[in-house]
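Undergrad: Model the following, please.
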Amino acid sequence: MMNNREIYGSSGEKWAQFRPDCAGIDLYTLNLPAPWEYIYQNHDVLLKVDQFGPVYAQANPPGGIQLFRRENGQRFSSWAVWLQSDEMEDGKPFTNFFRPLIDGSNPSKEPQDLKVTFLPHCASYEYRVQNLLVQTEFFVPLHGTEIVMKLHLKNVREKAIDLSVCPTFVPYVNPAQLAPWDKYEWYLKSGVGKDDKELFWSQLLSSTSDPGERRTAVLWTDSENLTGLEISYEKFVGSGDLSCPQTVTDGAYRMKPELTASFGEYRDDNSIWGYPPVYAAKYGCRLESGGERVFTQVLCMPPNTANGGLPAIEDVKKPLVYFESSVYEQKKEEVQDSFKALCRKNKVRTGQEDWDYFINNWLPLQMEWVASLDRGWPTAMRGTRDCAQDYTAMLSIDTAIGRVRLLEMLSCQRSDGWFPRQFSTEGRTGRHDLRGHVDAGAFVIEFVYEYLSYSGDTGVLDVTLPWLDSDGESTVLEHLTRALDYYMVPENLGEHGLCKIGEGDWLDSVNRAGVLGRGESVMVSEQVVMCLQYLAEILESGDIRAEKAAVYREKAEELKKNLLEHAVNQDGFFNGIFTDEGKWIFSDKDPDGEKRPYGPANWFALISGVVPREKRDSVLRVMEMLKCEAGYRLYWPPMGASPINCVGRAASGDAPAGFAENGNVYNHGAQGFLTRALAAVGDGDALFDTLKWLLPYDQTRHPSSVTLSAPYAIVNCWQELPVFKFRSLFSFLTGSVGMAQRAVYEWMFGIRPALDGLVIDPCIPKWMNTANVEFTYLGRRVKMEIKNSGVRCCTPEKVELNGNVAVKTRKDPFHSRTVFVLEKELFQDGENTLRVIL
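TA: As a prediction, this is how the structure comes out:
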């Protein structure tokens, strides 16, 4: 069955159903083909969950401490509650997520009335077992590092039931990546005690004796009917393991609850260090017929004192408010209201109900996730180009956080203009990824141009910042000019006058094309053509360095000429990379004899305006060469069958065909960049179609029974592998989310802020006779209506703002169409009405 709101397995069983009014979904089975993940985050803490419960939590993502996590191959959660009653049929323990089961004879067994619900403000897991209703809720507030778990039990049996309720939490409380010789437990000093209620804590100590590296995690738990405790993981699991802990099965908890220790007090009877801890508790619970009981636990990481000491007790106790139901419900309402406001910032109405629903609800939510996840790697570094692209897309939602990231990146720039591949979340003095990739600067320059256009914050250009290799400070404008000049110095230009590739460009799997100093990148050269225009415009708009702006425009024309002269092959499309061996790859004839078109080099040729109008069709034929049943591939055919020298893992056989970038439908570069190129050439029909290939929800294009990922999850790519053809890779951990955000609002609906005003340049499908879009421009609300009675894609005939006909037009510097420009001062406070006639 195919239904975009109801998701079915290949055998017709109903897996899930989207909630109609928000970015929410109900799951009706645990037996999904893979984990379906969802994120809760507030920039102070991030919680990832799936149908089996919590996956991991990280304070201060993406570089902070992981509070807990599942290890590789561990399906069950490290934070769960074991339930057991001798009055039940087999008397065997089970968890509040029903799994893991002690009896593994039927791993597909499920409880009655199962429903797992992911809503933007909370996750809920509920089911019925022998007329005991079990419901668990996880919640992250708007601010702070608290994560709240509420377990709600209700007895709908005809008689009372006695239950053993055993919450279990395995703390990790360490950086995500440790040295190979380290163990997380070596740096933890853990204890259990009582201050108003029972609490567990773990103190992370510093392996380098740096007080600033110390952290403290605390878990508060209920006191009522507490009968046992355990702080040692090894004592807890006994002869079993976390999926079958002996302490749960035999009920013999080692420690009694009459502890007198306070927070921070370590004694022989309440603490452990050097060996792994566990936060395990046992409660006796009698529920009369119709009776209910709620158990609460709150995890948090309160701030240490200035010298790295344990947190002040008043900070430790702040999460106790979540034990009060009225406060808890109020905090949930705040988060719910916050997500409603997020989804109101930009809104579309096209008549395509499923598409509108996804764009209005799931896209902004995943933009929020990606910004905090940094493509999902819980490390202490952000990818420079990744960060620049993601936060460029975030500007239509939040310009303030864009300014923060902009200054962070520029502070980690080398004084010759080069940017690290990844920069430390700890700032310029942290540990960076200094591999010699060269593309980051181009993405940063575009990000700064977009930031200035969205925010109007020209004052940022005068902010002074240090360099990665120098404490001397220079203005943001100087940082930008050095970033651009880096590409123009003779030593960084190759024999064709194109930008050298160094250790790599956007395509990570080509990591050996220029390490000897000869290789050139067509895509980077095309990006630099754009950046030369961007920076020239910045210089001209401030009436500063006009002579340098003129030089940049001349350089752009020179680089265009070199690209057309040297990078276009006999088949009329652009080669991708010139290698150290002096050969073109991604060309009409690669060294292995294959014709291998590469999408991004051709899409950026169109995006940057390098391709003359009369030659666009030959470049666009690359689409036909790359089309397959799941969309548009990155390049085709895959590399590696016959190894090619001076390319890297893509062509050495070290990247299997059909995996990750190698010959796949790679959403970010294959389809995200393509939507931008199609907007440049004015093909709204193909743009909308490509965007639907990029997005995951359409079950006719990407059935969940094939992709195996959640139908809401924007993914990195659709792979072509044995057994799993077109299975997805990496939910949320992808630049595809930002590409989709920009594709909808900037490239399809043509809402493009520029330095001198708002450019109106829609490129919609011909069949879309009307569209309504709501957005915010410089703090002012705008309602835009596009009328398309002429069955056209682009080039408006008339634009009206608040009833006044717009008169300012200009030729776009990249695609050469005439666009309307609405000056900033034309927008009024409050609501503005914008009417566009195609």
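Undergrad: going forward, measure contacts between C-alpha atoms and count neighbours the same way
TA: Noted.
Undergrad: distance of residue 470 from residue 706?
TA: According to C-alpha to C-alpha, to the nearest Å, residue 470 stands 52 Å off from residue 706.
Undergrad: Which of these two has more residues huddled nearby?
TA: residue 706 (18 against 11; other C-alpha atoms under 10 Å).
Undergrad: Which helix or which strand is home to that one?
TA: Per DSSP states H and E: residue 706 is located in helix 704-707.
Undergrad: and the next helix or strand after that helix, what other elements does it pack with?
TA: Using DSSP H and E, the helix or strand that follows helix 704-707 towards the C-terminus is strand 715-720. In this structure, strand 715-720 makes packing contacts with strand 665-666, strand 725-731, judged by 3 or more C-alpha pairs under 8 Å, 6 or more residues apart in numbering; DSSP states H and E.
Undergrad: Would you do the same for the sequence below? I want to compare the two.
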Amino acid sequence: MFEHGVRAVDRALTAGAHGLPLIGSCDWNDGYNRVGPEGRGESVWVGWFLHAVLGALAPLCGERGDAPRAARYRAERERLGTMLEQAWDGEWYRRAYFDDGTPLGSSQNDEGKIDSIAQTWAVLSGAAPRKRSERAMSAVRTHLVRRGSGVILLLSPPFDHTVLDPGYIKGYIPGIRENGGQYTHAAAWVVLALARLGSGDEAVELFHMLNPINHSRTASEVEKYMTEPYAVAGDVYDHPAHRGRGGWTWYTGSAGWMYRVGLEGILGLQRRGACFTVDPCIPSSWPTYSIEWRFGTTPYTIVVENPERRCRGVASAELDGSPADPAAIPLSDDGRPHRVRVVLGAGRDVPSGSPRTPADQAGAHPSRAPEPSAHG
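TA: As a prediction, this is how the structure comes out:
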């Protein structure tokens, strides 16, 4: 698996005229299949994602005795961080560059001016400066979060009449699927990025907005949403004639991301090898919450107290009544019940000492995953 991973990463270590990875036939958004057909188009988003992946993979290379590869990955990560900042458009980050160097996801464009994943992954990668991360997410709030219709758009305005041809995305009706609708996979990253920045009140508000049950509370909402209230929809329409209607269900990876955003990004529970961390980002109005987690045959009860009504910051932690490091609470599958108490307050926002990206977390998870349930 490791060899497969590094081969994929090595193949991605390309650079175009702006020093960013080549987009090829597309990137995460396969509707952008005509941004770089001549082999010169570049993806800002792949740059952010690759920055996160390199940060997670370099230490693993070192642990496996491959010091030259680890050094190469660290150097490439540093170079990428510098080049990505040149994609700053003034109020948000650009999304890509066409073969001829024309920017996509820029205020210069008449359509597709802003794309959410170039902003969220600026935050999630940990590469963007704090002030620019906050400005980029402020632009997401302004241009992409539609509280009235309960959707978080992938991009805006949708492609329709522009002379630019980013790909088959332009074949969708404006406001449908990737073309300016909500693509829930990307919308979940908006919530996670807000949590990463410490905006617990807003993160949970938008998490509830994405929850399909909250689109089906009344007969009129059911009539509008038109899909199952118990399954995450991969997309939700924003076309005026179908605004708020759910799209495809049951097939989407956004369900897994919703689970991770809720459990890891908001409630703050993350397993890392033989330890776990509790670093929540919650609404300031929550006085307490608990998580019942079964690790193998062993039940863990995790109680988080918030006496100062904060969104984040861990003051102390205890395991079975003894002080514990909230960044490394030991795991033991001994079949006996364990109780963890975490108190929020003035302390480190991220107990591990540095932000952890989703790529870090994915690389650190052993094969046996937790099976938690949370109680407010």
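Undergrad: Fetch the TM-score of the aligned pair.
TA: Scored by TM-score structural alignment, normalised by the length of the second structure, the superposition of the two chains gives a TM-score of 0.84; 339 aligned residues with a C-alpha RMSD of 2.1 Å.
Undergrad: State the span of the second structure onto which stretch 227-237 of the first structure is aligned.
TA: Under TM-score structural alignment, the alignment places stretch 227-237 of the first structure onto no residue of the second structure.
Undergrad: Equivalent analysis for stretch 515-523 of the first structure, please.
TA: Alignment of stretch 515-523 of the first structure against the second structure: residues 37-45, by TM-score structural alignment.
Undergrad: What residues sit buried inside the matching stretch?
TA: The neighbour-count check on stretch 37-45 of the second structure (16 or more other C-alpha atoms under 10 Å) flags 37, 40-45 as buried.
Undergrad: Strands of the stretch 401-550 of the first structure, start to end?
TA: With DSSP state E, counting those that start in this stretch as the criterion, the stretch 401-550 of the first structure has strands at 422-424, 464-467, 470-475, 520-521.
Undergrad: how far does the third one sit from the chain's center?
TA: When you say that, I think you mean strand 470-475 of the first structure. Relative to its parent chain, strand 470-475 of the first structure has a centroid offset of 32 Å by C-alpha atoms, centre = their mean, to the nearest Å.
Undergrad: still on that earlier bit, wait, which of the helices and strands packed on strand 715-720 of the first structure is closest to residue 369 of the first structure?
TA: Set against residue 369 of the first structure and scored by C-alpha to C-alpha, those come closest in strand 725-731, at 10.9 Å.
Undergrad: Tell me roughly how far that closest one lies from the second structure on average.
TA: Taken against the second structure, strand 725-731 of the first structure registers an average deviation of 1.3 Å after superposition, with mean C-alpha distance after the TM-score superposition for the first structure.
Undergrad: quick one: that strand aligns where in the second structure?
TA: Under TM-score structural alignment, the match for strand 725-731 of the first structure is residues 243-249.
Undergrad: How about stretch 166-184 of the first structure?
TA: With TM-score structural alignment as the criterion, stretch 166-184 of the first structure doesn't align anywhere.
Undergrad: Show me what the helix or strand encompassing residue 67 of the first structure packs onto, helices and strands only.
TA: Assigned by DSSP H and E, residue 67 of the first structure belongs to strand 66-69. Here strand 66-69 of the first structure touches strand 53-59, going by 3+ C-alpha pairs under 8 Å, 6+ apart.
Undergrad: Need the residue closest to the centroid of the first structure.
TA: Centroid-nearest residue in the first structure: residue 370, 2.2 Å away (criterion: C-alpha atoms, centre = their mean).
Undergrad: tell me the contacts of that residue?
TA: Contacts for residue 370 of the first structure (C-alpha atoms under 8 Å, 6 or more residues apart in numbering) come out as 376, 390, 732-734, 737.
Undergrad: what's the answer for residue 127 of the second structure, then?
TA: Residue 127 of the second structure makes contact with 48, 51, 81, according to C-alpha under 8 Å, 6+ apart.
Undergrad: mind listing what the first one touches?
TA: Applying C-alpha under 8 Å, 6+ apart, one finds that residue 48 of the second structure lies in contact with 84, 118, 121-122, 125, 127.
Undergrad: cool, and residue 172 of the second structure?
TA: By C-alpha under 8 Å, 6+ apart, the residues touching residue 172 of the second structure are 178-179.
Undergrad: quick one: secondary structure of the alignment partner in the first structure of it?
TA: Mapped onto the first structure by TM-score structural alignment, residue 172 of the second structure lines up with residue 655. Here residue 655 of the first structure is recorded as coil under DSSP: H, G, I helix; E, B strand; the rest coil.
Undergrad: burial count for the aligned partner of residue 121 of the second structure in the first structure?
TA: Using TM-score structural alignment, the equivalent of residue 121 of the second structure in the first structure is residue 604. Neighbour count of residue 604 of the first structure, defined by other C-alpha under 10 Å: 26.
Undergrad: Hmm, residue 604 of the first structure is touching residue 675, no?
TA: No: the criterion here is C-alpha atoms under 8 Å, and residue 604 of the first structure misses it with residue 675 at 10.8 Å.
Undergrad: Switch the buried residues of stretch 37-45 of the second structure over to a markdown table; also include distance to residue 209 of the second structure.
TA: Formatted as a markdown table, the buried residues of stretch 37-45 of the second structure follow (distance: C-alpha to C-alpha, whole Å):
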| residue | distance to residue 209 of the second structure |
| --- | --- |
| 37 | 37 |
| 40 | 39 |
| 41 | 35 |
| 42 | 33 |
| 43 | 29 |
| 44 | 28 |
| 45 | 25 |
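Undergrad: Return the closest of these with respect to residue 18 of the second structure.
TA: residue 42 (7.7 Å).
Undergrad: how about the aligned residue in the second structure for residue 741 of the first structure, secondary structure?
TA: Taking TM-score structural alignment as the criterion, the aligned counterpart of residue 741 of the first structure in the second structure is residue 259. At residue 259 of the second structure, secondary structure determined by three-state DSSP is helix.
Undergrad: Could you count how many residues lie near residue 259 of the second structure?
TA: 12.
Undergrad: Equivalent analysis for the one 10 residues further on, please.
TA: Taking other C-alpha under 10 Å as the criterion, the count of residues near residue 269 of the second structure is 21.
Undergrad: now residue 382 of the first structure
TA: A total of 26 residues lie near residue 382 of the first structure under the criterion other C-alpha under 10 Å.
Undergrad: Alright, I will stop here.
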